[in-house]
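S.K.: Curious how this folds, go ahead:
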Amino acid sequence: MTENLVSVKVEVSDRVAEVTLLGPGKGNAMGPDFWRELPVVFGALDADPEVRAVVVTGSGANFSYGLDLPAMMPAWGELLGGDALAAPRTRFLGEIRALQDAVTSLAACRKPVVAAISGWCIGAGLDVISAADIRVASADAKFSLREVKVAIVADVGSLQRLSGVIGEGHLRELALTGKDIDAERALRIGLVNDVHPDQAAALDAARRTAAEIAANPPLVVQGTKDVLGHERERRVADGLRYVAAWNAAFLPSKDLGEAVQAFLERRPPEFTGQ
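M.R.: Below you'll find the model as predicted:
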């Protein structure tokens, strides 16, 4: 499982697996390697009888800058380059569902997942932590559901999973503004369970929580997670199918092209609603 991984590192000790995001994009940005490897890793952890809990964290100062847009653009070019007809839209629908399935592999893992977040957690990073069971952060953590600012309807799970975590009002505020929030606000709205002074303290807390979980009867823990997720995951699956179809139909726009160009040119975008 751990051989030849590029985007994550996996270490197992005392019945707890630690999954560390490595990039290779700056700030652990999530490119094609990440989306290919994440479901492989969590599928293997789910099947490993020696693993009873999982900690997921980021290498370096940040959890993740989110989607590695330049790395992912080649896969999207056919759709975004002109008047896409049914075939390229269908292929793009498959691309979206593959990304969704990668994050769902974390939510579906029978071993509880504790996320330790430091620095930036943006976009797809928020999708990943929304699929975790428990979230802890360091005081310097910052969160942003930023897709709206790059002319994309978030489609990998945050819109479906976070309403049950932070409530509809807070989710709508984050999703419609794309604003950044700090660790204190994240704690206040329930996005994270606890905030710790620094990255090391947050990771230590995540490890302690995972160890507590791992000390309990494993089949009962797995059953508890399954029961807790029963209603949510059925609703999430329906929402993911809907947003995937929506984006396959409506994502191509002049505003998205402008967002990509502005990102590459490091300037503010000018959206026209086209």
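S.K.: C-alpha only now, for contacts and for neighbours.
M.R.: OK.
S.K.: Would you map the strands across the stretch 101-250 of the chain?
M.R.: 113-117, 120-122, 134-138, 142-144, 180-182, 194-196 (DSSP state E, counting those that start in this stretch).
S.K.: Dump these to a markdown table, plus distance to Arg232 and mean neighbour count.
M.R.: What follows is the strands of the stretch 101-250 of the chain, written out as a markdown table (distance: least, CA to CA, whole Å; neighbours: other CA atoms under 10 Å):
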| stretch | distance to Arg232 | mean neighbour count |
| --- | --- | --- |
| strand 113-117 | 16 | 29 |
| strand 120-122 | 23 | 25 |
| strand 134-138 | 15 | 25 |
| strand 142-144 | 23 | 24 |
| strand 180-182 | 25 | 16 |
| strand 194-196 | 23 | 21 |
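S.K.: for those strands, which one sits closest to Trp35?
M.R.: Closest of the strands of the stretch 101-250 of the chain to Trp35 is strand 120-122, at 15.8 Å (criterion: CA to CA).
S.K.: so how far is the closest one from its chain's centroid?
M.R.: Chain-centre distance of strand 120-122: 10 Å, with CA atoms, centre = their mean, to the nearest Å.
S.K.: What of stretch 264-274?
M.R.: That offset, for stretch 264-274, works out to 25 Å (CA atoms, centre = their mean).
S.K.: Could you also give me the structure for this second sequence? I'd like to compare it with the first:
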Amino acid sequence: MDARLFEELGEVFESLDRDHAVRVVILTGPGKDFSLGLDLKSAGDLLISLAEAGDTDARQDFLELLHGWQDAITAVASCRKPTIACIAGWCVGAGVDLAAACDIRIASSDSVFSVREVRVGIVADLGSLQRLAGVIGDGHLRELALTGGDISASRAASIGLVNHVMDGAENAMVAAAATAARIAQNSPLALRGIKEILNAEREPRVAAGLRYTAAWNAAFIFSEDLREAMQAFTEGRDPVFSGR
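M.R.: Predicted structure coming up:
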């Protein structure tokens, strides 16, 4: 997931939201994986350049960029059309943020999930910490976010991260399409009302949490830990964090 994807994601979902011909949206990955998360190479280069600048303007530039990425994921969550994430393979980092913004998640049995940001020295900042609390509960969310560990599709289903697990990517898409067809038979006005009412309680809390998280990460963009994480990724080794 790179800057271009985030820009297009927001535009596409705003368009889908306005299109009266659209009843349900299925979101899936372009290949064997749903999403490997943020493109760490391009993101790392950007973060290092901002950190080297080391001034208030650099911090503000990062904050504005992050707000734009958050808004793109929020466009998915705010879409008044029901959304289904059809997940196969890896669903990592920002991919989990994207899946969490959808109403329903259907996964292939080979899916692997990870809220991995802590392993690269940052706080997950695109919505997982805010939206998943009401989906999987505080305890499971803390475990995923604090360890940065990987969990299987079956574990994801057991904690409520996904609604259904199917045998293989093809069957997952069949199930997603069948679910979409059932939803599409219902009144568009009722569907919109359900989403808006459910979102009315959640989204103000999510919005406040997103802005706080963005401010936190912007404050620590110059940390040695973040620089070490990006350098370790470039060198293909595990980072050694110092807490500075």
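S.K.: And the TM-score between these chains?
M.R.: Aligned and superposed, the two chains score 0.97 in TM-score terms (TM-score structural alignment, normalised by the length of structure 2); 244 aligned residues with a CA RMSD of 1.0 Å.
S.K.: Kindly reformat the strands of the stretch 101-250 of structure 1 as a markdown table containing distance to Gly60 of structure 1.
M.R.: A markdown table is the format used below for the strands of the stretch 101-250 of structure 1 (distance: least, CA to CA, whole Å):
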| stretch | distance to Gly60 of structure 1 |
| --- | --- |
| strand 113-117 | 11 |
| strand 120-122 | 11 |
| strand 134-138 | 13 |
| strand 142-144 | 15 |
| strand 180-182 | 18 |
| strand 194-196 | 17 |
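S.K.: how near is the aligned partner of Ala259 of structure 1 in structure 2 to Gly243 of structure 2?
M.R.: Using TM-score structural alignment, the equivalent of Ala259 of structure 1 in structure 2 is Ala229. In this view, Ala229 of structure 2 and Gly243 of structure 2 are 12 Å apart by CA to CA, to the nearest Å.
S.K.: more neighbours, these two?
M.R.: Ala229 (22 against 9; other CA atoms under 10 Å).
S.K.: unless I'm mixing things up, that one is touching Glu117, no?
M.R.: No - using CA atoms under 8 Å, Ala229 of structure 2 is not in contact with Glu117; the gap is 10.3 Å.
S.K.: Ala157 of structure 2 against Met166, yeah?
M.R.: No - checked against CA under 8 Å, the pair Ala157 of structure 2 and Met166 is beyond contact range at 10.7 Å.
S.K.: what about the helices in structure 1?
M.R.: Per DSSP state H, structure 1 carries helices over the ranges 32-47, 69-80, 86-108, 124-130, 158-161, 163-166, 168-177, 183-189, 199-214, 218-250, 254-265.
S.K.: Please list all residues in contact with the spatially most central residue of structure 2.
M.R.: For structure 2, Asp97 is the residue whose C-alpha lies nearest the centre (CA atoms, centre = their mean; 1.3 Å). Neighbour list for Asp97 of structure 2: Ile73, Leu126, Gly127, Ser128 [criterion: CA atoms under 8 Å, 6 or more residues apart in numbering].
S.K.: Compute the first-to-last residue distance for stretch 14-33 of structure 2.
M.R.: This stretch, stretch 14-33 of structure 2, spans 25 Å end to end (CA to CA).
S.K.: whereabouts in structure 1 does it align?
M.R.: Under TM-score structural alignment, the counterpart of stretch 14-33 of structure 2 in structure 1 spans residues 43-62.
S.K.: Show residues contacting that stretch.
M.R.: With CA under 8 Å, 6+ apart as the test, stretch 43-62 of structure 1 has contacts from 1, 12, 15-22, 27-28, 63-64, 105, 109-121, 199, 203, 206-207, 210-211, 213-214, 218.
S.K.: Show me which of these are buried.
M.R.: 15-22, 27-28, 63-64, 105, 109-121, 199, 203, 206-207, 210-211, 213-214, 218 (16 or more other CA atoms under 10 Å).
S.K.: Looking at structure 1, which of the contacts of Asp97 of structure 2 hold up?
M.R.: Mapped onto structure 1 and checked by both residues aligned by TM-score structural alignment, their matches' CA atoms under 8 Å, those keep the contacts Ile73, Leu126, Gly127, Ser128.
S.K.: Please give the number of neighbouring residues around the aligned residue in structure 1 for Asn217 of structure 2.
M.R.: Aligned counterpart of Asn217 of structure 2 in structure 1: Asn247 (TM-score structural alignment). Residues near Asn247 of structure 1, counting by other CA under 10 Å, number 18.
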